[in-house]
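A.B. asks: Quick one, fold the following:
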Amino acid sequence: MSELDLPEFDRTQLHAIRVLRGGGAVVVTSPSPMTYGVVAREPSAINLLVGRPADQPVAVSVHSQAAHDQLFRYLDLRTDALAAVDLALAERIAVLAPIRSDPTMPEWLSPAIEDGWILFFDGVWSPLALLWLTFPFLYGSRAGEAPAASAAEAREQFPAGTVIIDADDRRTPSDVDGAGTVIRVDPAGRFTLHRSGTRDQLAGDGLLDRLRDFRSVIGVLDGSAPSPMGRTYLSTAVTEDGVPRQLVPGTRIRVEFARTPNKNAGGSRVYDVLRVHAGCNRMGAAVAAGELLTGGTLSVTGFGGTQRGCKPPLRAQEEWLQTFLTSKPSWQVDGDELTLTSGSTTITLLDKKIAEPDFPLDGIGWEVGATITNADLRHHRYHADPAWIRIDGEHLSGSTGCNELSGTVTRNNTELTFTDVTITDRTCTGETAEVQAEILATLGAAVTYTIDHNKLTLIAPSGIGLDLKADLDR
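C.D. replies: Model (predicted):
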């Protein structure tokens, strides 16, 4: 099916995605009674569209799990206050919170910070999921005045040619009572109303009471002992009846604990999430916030996840692990070590940052494993010749599989900018030619990079990118 065969609403979203990738701003809507608003990948694009100074702080939507977790890592708040912030995000309330000054903080958070406070929200709305889920985060206006209440008002308010996603037919007609509500949470965990907003957004004392009560409940449930929440662990030892149990060769148990707002209408407004991997399928479970680690035990009743056909040893290992994790094992955190015990079985795990520290960006040969489109779709070309890049300070070198590559690179905490990228002039064919084209399309300006142990991911503003793995022989 071509883009022309899609409904107009979907075509408009695709056009908006292209505009966002190109550095522009678009006008989007939310469910009633919330209003239309402006989002962009570049803060200056928002300020230009709303007529404000280009460097004025904006808000940021943290609507992917990765962006949410990165932000929460630097908020200057206790875990009970963080849980209440998640409740506010689930209720579509913007949050103004204190953030620590830290040189490791991702650069993309900076435009939403002013005087040590950051303004953020979760903008995802299911009818516009195609747009929102294409990007890990988007910036939004932090202006206080009421924006447009309908697509017609938005067309009157913004310049001709502005991309406006008309979703009025997906909203419930209702009065709009101003801009969105913003709550403020201080370092002590106290919640106050920073800006009164849309009437039906649970604004005012009712919302504040709910947030305060929820924070108190979570504080009691979490207790005062060190918690694994928000951390990822890798197994270092497994024993049964005091005897080591050997895992399938080449595998480790990975256990991740996360707390996240619920984007759906039903269920708890905030979930505690357990994600597990033991070599084949990715498994997960979610329970109401505060109930996963209650009373020193891990409480899950079952797992969902992928359904890959695992080889018998891996399948047996997964079944054994699921049985163990659903038996309500006890847990204990000692520094960077987590111990899970059920009966005579004990699993000892170490914080992933210690067990598998991230490789440095520089001085490593990074081999292309897959190319990326639309920011998240991976494409493996198994018949292409090996391609790789290497970064040494400001120098880029590598191979596209059939041509040598060179160039220069500059960086900040989260982005690389490649310039003067050149290759030799051999003619490439087949899948090698396809990989070369993707490499050249990726290596440009404002390329987002992330490193997870020995894996490097590059994403260009166009959504094209590369998955690479460290090759220490290059």
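
A.B. asks: Please make it C-alpha for all contacts and neighbour counts, starting now.
C.D. replies: Noted.

A.B. asks: how about residue 210, secondary structure?
C.D. replies: helix (DSSP: H, G, I helix; E, B strand; the rest coil).

A.B. asks: What are the neighbouring residues in contact with it?
C.D. replies: Contacts for residue 210 (CA atoms under 8 Å, 6 or more residues apart in numbering) come out as none.

A.B. asks: how much space is there between it and residue 88?
C.D. replies: To residue 88, residue 210 is 9 Å away according to CA to CA, to the nearest Å.

A.B. asks: How about residue 359?
C.D. replies: Taking CA to CA as the measure, residue 359 falls 36 Å from residue 88.

A.B. asks: The two - which one has more neighbours?
C.D. replies: Between residue 359 and residue 88, counted using other CA atoms under 10 Å, the more crowded position is residue 88 (25 against 15).

A.B. asks: so residue 249, which of the three states?
C.D. replies: Here residue 249 is coil, with the state taken from three-state DSSP.

A.B. asks: Now show me the structure for the sequence below, then we'll compare the two:
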Amino acid sequence: MHTQRKTLSTVGAVSAVAALGLLTACGADKTSAGDAPAEPSVPVTGTHWTVDSVTAGGKKIDAPGTKAHVAFDKKGRATGNFGCNGFGGTASVKGDTITVDKIAKTEMSCGDEIDKLETTLTEALKGKLKASVKGDKLTLTTAKGDSITLTSEPPAELAGTKWLLKAVVEKEVATSLPESASKADKAHLIFDEKAGTVHGNLGCNEVNAKATVTDGKIELGTPRLTRKMCDGEVMKAEQNLAKLFGSTVTYEIDHRTLHLTGKDGLGLNAEAAAKK
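C.D. replies: Below you'll find the model as predicted:
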């Protein structure tokens, strides 16, 4: 298992990541002279933009399957992930030119392929960029002609989503589930709000329970578990997850990440499975 606390380090001014103002959709119809430009079909602020690819020096790196994304709020804040490491900063926009400064990011190495993507993205996001929106696509282009392409992605719903269990949380410390529990999306939960139930797998055993969802809280019933035995680390994680049942937990969805928190700071982190 892997236990970690993420730390932030200040990085030099990084420019970039999306239009916070009123950007005209690339290729969209415009109103008559003197009127405001047509609004993009997808708002730039309040939207989760997943990085599709980054092209630098004529070489394109695809990003599907990574955590790379960008989001902006109306207060001029930019947050996101370069592929493995999260980042945050301030943003300003003048017309279709966007600049993001005072970026802080976590510092983890996640393998050569992801590290290369992160380095390329960081370099591509420096300096002034031109931003354009067309449909659900956002394109950021540097003065050198390098570019980042992104796609808007709607948030996951609690009910009906296959939530892949990633970590057990104990007093704000997240401990990743053993590889055998998370392999092939084995550990997961699926909430059926209409039926008032939840079912899935806690890493070793199948689980079923009642689940009543009300305004940010879920009342979880006593779990019905199968009786298989797995290795010690898997069973330890499963026993902690099982403690969340038979009680009321709070839940929070951060786009496609689910956080459940129960008594004494015990909880879990899960990610929405990709739609097939």
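
A.B. asks: if I've got this straight, residue 122 of structure 2 is in a strand?
C.D. replies: No. Checked against three-state DSSP, residue 122 of structure 2 lies outside a strand; its state is helix.

A.B. asks: burial measure for it, as a count.
C.D. replies: Neighbours of residue 122 of structure 2 under the rule other CA under 10 Å: 14.

A.B. asks: Report the contact partners of the aligned partner of it in structure 1.
C.D. replies: Counting by TM-score structural alignment, residue 122 of structure 2 corresponds to residue 322 in structure 1. Residues near residue 322 of structure 1 by CA under 8 Å, 6+ apart: 302-303.

A.B. asks: One more: the one 10 residues further on?
C.D. replies: For residue 332 of structure 1, the set of contacting residues under the criterion of CA under 8 Å, 6+ apart consists of 227, 296, 338-340.

A.B. asks: From residue 415 of structure 1, how far out is residue 365 of structure 1?
C.D. replies: From residue 365 of structure 1 to residue 415 of structure 1 the distance is 19 Å (CA to CA).

A.B. asks: cool, residue 252 of structure 1 as well?
C.D. replies: For residue 252 of structure 1, the distance to residue 415 of structure 1 (CA to CA) stands at 31 Å.

A.B. asks: just residue 82 of structure 1 next, same as before
C.D. replies: The span separating residue 82 of structure 1 from residue 415 of structure 1 equals 27 Å under the rule CA to CA.

A.B. asks: those helices in the stretch 201-350 of structure 1, which residues are they?
C.D. replies: 205-222, 312-325 (DSSP state H, counting those that start in this stretch).

A.B. asks: Would you mind saying which of those helices lies nearest residue 449 of structure 1?
C.D. replies: Residue 449 of structure 1 lies closest, by CA to CA, to one member of the helices of the stretch 201-350 of structure 1: helix 312-325, at 32.0 Å.

A.B. asks: Relative to structure 2, what is the average displacement of the closest one?
C.D. replies: Its aligned residues in structure 2 lie a mean 3.2 Å from helix 312-325 of structure 1 after superposition (mean CA distance after the TM-score superposition for structure 1).

A.B. asks: next one: that helix to chain centre, how far?
C.D. replies: Distance of helix 312-325 of structure 1 from the chain centroid (CA atoms, centre = their mean, to the nearest Å) equals 29 Å.

A.B. asks: Return the set of buried residues in that helix.
C.D. replies: 314-315, 317-318, 321-322, 324-325 (16 or more other CA atoms under 10 Å).

A.B. asks: Next one: the residue positioned nearest the centre of structure 1 from residue 79 of structure 1, what distance?
C.D. replies: The residue lying closest to the centre of structure 1 (CA atoms, centre = their mean) is residue 66, at 2.2 Å. Look at residue 66 of structure 1 and residue 79 of structure 1: by CA to CA, they are 18 Å apart.

A.B. asks: How about the contacts made by whatever residue of structure 1 lines up with residue 141 of structure 2?
C.D. replies: With the correspondence set by TM-score structural alignment, residue 141 of structure 2 lines up against residue 341 in structure 1. Neighbouring residues of residue 341 of structure 1 by CA under 8 Å, 6+ apart: 329-331, 347.

A.B. asks: again, but for residue 218 of structure 2
C.D. replies: Applying CA under 8 Å, 6+ apart to residue 218 of structure 2 gives the contacts 211-212, 248-251.

A.B. asks: Neighbour count, secondary structure and distance to residue 180 of structure 2 for these - can I get that in JSON lines?
C.D. replies: Converted to JSON lines, the contacts of residue 218 of structure 2 look like this (neighbours: other CA atoms under 10 Å; DSSP: H, G, I helix; E, B strand; the rest coil; distance: CA to CA, whole Å):
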{"residue": "211", "neighbour count": "25", "secondary structure": "strand", "distance to residue 180 of structure 2": "27"}
{"residue": "212", "neighbour count": "19", "secondary structure": "strand", "distance to residue 180 of structure 2": "30"}
{"residue": "248", "neighbour count": "19", "secondary structure": "strand", "distance to residue 180 of structure 2": "28"}
{"residue": "249", "neighbour count": "20", "secondary structure": "strand", "distance to residue 180 of structure 2": "26"}
{"residue": "250", "neighbour count": "17", "secondary structure": "strand", "distance to residue 180 of structure 2": "27"}
{"residue": "251", "neighbour count": "19", "secondary structure": "strand", "distance to residue 180 of structure 2": "26"}
